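Asker: Got a predicted structure here, sequence first:
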Amino acid sequence: MSLIKVLSRLSAVYCLLLLLFSCQQEPSSSTVIQNVRGYTFYGDSLRTFSAVMFKDGKVVDIYNDTTFQQGAGPDIIDGRGQVMLPGLIDAHGHVMGLGFQQMNVDLTGTTSLDSTLQRVAAYSRQYPELSWIQGRGWNQTRWNINRFPTAEELDDIENKRPVWLRRIDGHAGWANSEAMKRAGINTETSEPEGGKIIRDENGRPTGVFVDAAMHLIESHIPEPSARARSKALEAALLQMRSHGLTSVHDAGVSVKDWQLYKEKADQDSLTTRIYGMIAGAGAVFDTLAREGPIESYSKDRLALQSVKLYADGALGSRGAALIEPYSDAPDNRGLLFFSEEEMTKHILKTASAGFQTNVHAIGDQANRTVLNAFRKVQDSLGRQNLRHRIEHAQIVAPEDISRFRSLGIIASMQPTHATSDMNMAEDRIGAERMEGAYAWQTFLRHGVVVASGSDFPVEHVNPFYGLYAAVTRRDHQGNPEEGWYPGERLSRVQALRSFTVDAAYAAHQETVLGSLEPGKWADFILVDRDIFEVPAREIWQTRVLETWVAGEKVYSAMDK
């Protein structure tokens, strides 16, 4: 073969390789969804748009009065006039709790003791192979019995296997006699610090355990298997994406939770982003904090740079710590889990390691104790810009609200707590203390950042329930007609902001999440109505049609 032919063939091979290489290196094409009625925060204002372009999972820009044509340019998707919103962010949920709720007996919404027992009995018959019957969601304040339930009432339907049912808020549990027997609970059992055992007039435990006392039972429940945990996470992810949640702040992550989340992220099957809060400042923190705060893992699918602490219990079980006694229980001020000195010590430990610290505080005494602790930590460490948070900030002395702003504390609040609690909150604390209760608008007027969430599975995972509660302060039947303490309602713009850009800010993620602005992840949803135009009473009925995360569709109502 002549030299010319050899060179010619080598040249052809070179050109072919060059072509293949250039094809491999060719950047991915852009995608445009147009013909939508879009809303997003853009800078400091809410903007409308008719089209959004994204590439490599991130927003290129939004457009108005621009029509893209099919051809050599971006891929075009017709939005069919649907409403587009940024992906919604729940600033306070419990991912694994949501998943296990799908697998255990769900008592949410039961309106009487009898209906609750019937639901437990049906579940017990359906799963005879279970060694423990577990569930969650009961709420005695909706049963019109004016007391806690008892072990004997559970014994009537299941006395051979242990039964353990967490209250709706997760701050009390109800056991049958077999569960108490296996845990060795009797008259002599002492209450742990930060916990309470409900007893009868003879001092015998009745079956209800509040806050820290719940561990007396739960320490005897077998750990769920790895398979069960994986199924629970899959169930939670389905619930979250089907309701338009593209990100959630998980309030209490264990070592096993984090390992499972990483596995799912590595498998590219984490369809909702998770901003994790390490569960406590103890052994779990010591293990998970070894490598320091994790700002981003797997392209912002995961983060672990915050910690969840508890200051008190819940209002429904009278575990929220109050400055003055409960109006309906004058001998009770609730349960403060830590003294101010102890709380300061815990926050110093976590903040010194560079972790944002988010503290559950519901009662006014708990909120004041936590604010005092944050001030002492700031005096010691200076302003670190860690954006510490108080989770719930439910009942706050009016004079303490301005301290959130001065200390740089974010108020992480849950609008549906107000509409769920309005049947008993004023009974618990009296009318005077309502001035600083569920006071969303007052917090905003003081310049405090308010991030909204649901606290699922305490409340429903659907964020449109929260948007509706924030805007109306009414239940789904429209009561009360003027709204419960209507001066604290949020505007529709304020409400959406609290579930998007301000929730992202509360996770140090405002540069990558929360709005459809250039360079941020293309997380968005398509819904069946315009929440800025429909009557407010319809907001909670909004249905998610599609959910997209990083420019990929992860849910479609058409696939159901």
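Answerer: Looks like it came in fine. Just so you know, these numbers come straight off a predicted model, no measurement behind them. Numbering: from 1, shown residues only.
Asker: going forward, measure contacts and count neighbours with C-alpha atoms only.
Answerer: OK.
Asker: wouldn't residue 548 be in contact with residue 527 here?
Answerer: No. Residue 548 is beyond contact range of residue 527, at 11.8 Å (criterion: CA atoms under 8 Å).
Asker: got a list of what residue 533 touches?
Answerer: If you count contacts by CA atoms under 8 Å, 6 or more residues apart in numbering, residue 533 has none.
Asker: Can you verify it is assigned to a strand?
Answerer: No. Read with DSSP: H, G, I helix; E, B strand; the rest coil, residue 533 is coil and lies in no strand.
Asker: Kindly provide the distance from it to residue 424.
Answerer: Distance, residue 533 to residue 424, by CA to CA, to the nearest Å: 33 Å.
Asker: Just give the number of residues close to residue 342.
Answerer: Neighbours of residue 342 under the rule other CA atoms under 10 Å: 12.
Asker: Look at it and give its secondary structure.
Answerer: helix.
Asker: Just the strands from the stretch 151-300 of the chain, written as ranges.
Answerer: Counting by DSSP state E, counting those that start in this stretch, residue ranges of the strands within the stretch 151-300 of the chain are 163-167, 172-175, 195-199, 205-211, 245-253, 273-279, 294-297.
Asker: cool, and the stretch 451-560 of the chain?
Answerer: Counting by DSSP E, counting those that start in this stretch, the strands of the stretch 451-560 of the chain are 524-527, 544-549, 552-556.
Asker: OK, contacts around the residue nearest to residue 173 when sequence neighbours are not counted?
Answerer: Closest residue to residue 173 apart from its sequence neighbours, by CA to CA, 6 or more residues apart in numbering: residue 166 at 4.2 Å. By CA under 8 Å, 6+ apart, the residues touching residue 166 are 135-138, 172-174.
Asker: want to compare, so here's the second one:
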Amino acid sequence: MKLLLKKGKIYQERNVFTDALYIENGYILSAGRNALLHEPALSPSEIMDLEGKTVVPGFNDAHLHFYQAGLALSTVNLYGSTSIEEMIRRSISFLENHGETLKTLSGRGFNQDYFEEKRLPLRSDLDRISETIPIVFTRTCSHLAVVNSAALKKLDLSMPLPHIEGGQIDVDTDGAPNGIFRENAIRLLDVLYEEESVDSALHHIRAAAEKALSYGLTSVQVNDIWLENPESEVVEEAYRRFAEENPSIRVYHQVYAKDLPALEKRLKSGFDRSESPFLRYGLLKMFADGSLGARTAYLRKPYADDPSTRGIPTMSQDLLESMIRKAEDNGIQTAIHVIGDGALERVLDAYEKVIQDNRNRHGLIHVQITDPDLLDRIRKLNLMVYAQPIFLHYDLHIVEDRVGKTLAATSYAFATMEKLGIKVAYSSDAPIENFHVMENLHCAVNRQDLTLFPEKGYNMKEAVDRFTALDNITVNSAYMSHEENRKGRLLPGYYADLVVLKEPYFDVDKDRIKDIQVDMTMVNGQIRYDSRIDSIE
């Protein structure tokens, strides 16, 4: 297949643009004048006039839960609920339309900080939705879940409640479970869900892909294989079929293992499986703590707004070191979820003890609560950072309350990381947040929420420019998956994965970045999303 793109503003690298690309068999073969030399030999159908539109590399979300994002589209949508009452109303309405065949009612996306009640929902609240169907609602961060009495009855927990290493089951004044499960305790709820089939998992992945392509995503680095989970093999097989049937998005797996036996079992059967340009296996994912919103992110000092807790470390120091060592010995990349400064300190201690260099490109996911010394330790270890600027949409409203003004001022330190030379890639962590790329870049550049608050931006010394933001979700994301020489730039020899934008990203007013829409998404030289066709349908 041959295609010439001409008369565009095509971004190649900082302050460098061209006006034409020649594509053949999924690769960019030439650019600029050299590309235009092919025009006389091409048919009209092989030439596309871009009419001056801005073209950028295909977006690459460096860490998200893609299958889970697709699954969320078929559960109760709790995002944006402003009260427990609204959450209950949405759920009852969902049951009226879908409740006949439900084994368990699941939903996700609530955030108690947006509720009028300013508290977490409890078992008694969910009982108002149903006393017979088990209900599991997950907070937007995925580090806290709430269930109803029917779910607790089915779980049949022993009393006293079992100790959960790295997790917690909350109780009421009588010592009975109040419905709230935190961190590792959430895994107890797996038995409540309906058994997933390959066909249904594939349906959810396709749904996520359709939405992602409309946002310009051409690559995703997914954490959906959770070893030892009942649905893990089913989801993995669904991804294999997705890559074979009609590949439209490139997938790089980030595989989660909770302990050494799970990792060793996978290593014996082969860590990498069914690899192709559209399905690759990469790193080992681990969790060191929880989330700031749920107050389970692990801090060095007690929470400023709740001195009774410092959060929850979800792995012991010995286990952290053992897992990193096993991965390092087997040439496997690692990336560890770390939000609180206490968790970051523990992880850095483990890396410093185990790795001599960073030939395997180990990294840190989130890195939200930091100080200058911790950031310098990241630099010295040459660790990579998978950051989520979109988290500022919510976190800028709570971070000072949670950790105090002093520590908040050195957190979400995107610009400081750049100055230190730390390799940073951007991601959404969907379905924690929407994988709308331009909203993510808006938060990186403007340091505002999606309503443009605060007017002058939050802690603007940590803002980055448009070039940096874009590179961090294109070529830097490709670096995280060892693909920076074939993905993330619109240069000869690279994949023809690109996005045509409806508005000029580099030229619009900064407060309009979040509203820029995708006109066309191309993967491997083929159009996978066209806004004109989509609008007709």
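Answerer: Thanks, I have it. Because the structure is a prediction, the values reported are computed rather than measured.
Asker: TM value for the aligned chains?
Answerer: In this superposition the chains share a TM-score of 0.94, using TM-score structural alignment, normalised by the length of structure 2; 524 aligned residues with a CA RMSD of 1.9 Å.
Asker: between residue 548 and residue 527 of structure 1, who's got more neighbours?
Answerer: residue 548 (24 against 20).
Asker: ok so, going back, looking at the strands of the stretch 151-300 of structure 1, which is closest to residue 70 of structure 1?
Answerer: Residue 70 of structure 1 lies closest, by CA to CA, to one member of the strands of the stretch 151-300 of structure 1: strand 245-253, at 28.9 Å.
Asker: Now do the closest one against strand 552-556: the angle between them, please.
Answerer: If you take axes from the mean of the first three to the mean of the last three CA atoms, to 10 degrees, strand 245-253 of structure 1 sits at 90 degrees to strand 552-556.
Asker: Show me where the stretch 151-300 of structure 1 has its helices.
Answerer: 151-155, 177-182, 215-218, 226-242, 255-266, 283-288 (DSSP state H, counting those that start in this stretch).
Asker: ok, residue 282 of structure 2 - contacts?
Answerer: 252-255, 272, 332-333, 481 are the contacts of residue 282 of structure 2 under CA under 8 Å, 6+ apart.
Asker: Is it possible to get TSV of those residues that adds distance to residue 42 of structure 2?
Answerer: Formatted as TSV, those follow (distance: CA to CA, whole Å):
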residue	distance to residue 42 of structure 2
252	35
253	38
254	41
255	44
272	41
332	45
333	44
481	35
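Asker: Now render these as TSV, adding neighbour count and distance to residue 76 of structure 2.
Answerer: Formatted as TSV, the contacts of residue 282 of structure 2 follow (neighbours: other CA atoms under 10 Å; distance: CA to CA, whole Å):
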residue	neighbour count	distance to residue 76 of structure 2
252	23	28
253	24	27
254	27	27
255	24	27
272	16	34
332	20	37
333	21	35
481	20	33
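Asker: Give me the neighbour count for the alignment partner in structure 2 of residue 323 of structure 1.
Answerer: In structure 2, the residue paired with residue 323 of structure 1 according to TM-score structural alignment is residue 300. The tally of other residues near residue 300 of structure 2 (other CA under 10 Å) stands at 15.
Asker: how near is the nearest residue to residue 300 of structure 2 once chain neighbours are set aside to residue 505 of structure 2?
Answerer: The shortest distance from residue 300 of structure 2 to any non-neighbouring residue, by CA to CA, 6+ apart, is to residue 342 (4.3 Å). Going from residue 342 of structure 2 to residue 505 of structure 2 by CA to CA gives 38 Å.
Asker: now swap in residue 325 of structure 2 and tell me
Answerer: Counting by CA to CA - residue 325 of structure 2 and residue 505 of structure 2 are separated by 43 Å.
Asker: which one of the two has more residues nearby?
Answerer: residue 505 (22 against 18).
Asker: Quick check: chain neighbours aside, which residue is closest to the residue mapped onto the more buried one from structure 1?
Answerer: Here residue 505 of structure 2 is matched to residue 531 in structure 1, going by TM-score structural alignment. Counting by CA to CA, 6+ apart, residue 531 of structure 1 lies nearest to residue 539, which is 5.9 Å off, once chain neighbours are set aside.
Asker: Return the residues in contact with that neighbour.
Answerer: 464-465, 467-468, 531.
Asker: end-to-end on stretch 349-359 of structure 1?
Answerer: Stretch 349-359 of structure 1 stretches 14 Å from its first residue to its last (CA to CA).
Asker: what span of structure 2 lines up against it?
Answerer: Using TM-score structural alignment, stretch 349-359 of structure 1 pairs with 326-336 in structure 2.
Asker: got a list of contacts for that stretch?
Answerer: 282-288, 324, 347, 355, 360-365.
Asker: Residue 131 of structure 2 touches residue 148, doesn't it?
Answerer: Yes. Contact criterion CA under 8 Å: residue 131 of structure 2 and residue 148 qualify, at 7.5 Å.
Asker: Which residue numbers in structure 2 does stretch 432-441 of structure 1 align to?
Answerer: Using TM-score structural alignment, stretch 432-441 of structure 1 lines up with residues 406-415 of structure 2.
Asker: buried ones in the matching stretch?
Answerer: 408-415 (16 or more other CA atoms under 10 Å).
Asker: So which of those belong to helices?
Answerer: 408, 414-415 (DSSP state H).
Asker: What lines up with residue 546 of structure 1 in structure 2?
Answerer: In structure 2, the residue paired with residue 546 of structure 1 according to TM-score structural alignment is residue 520.
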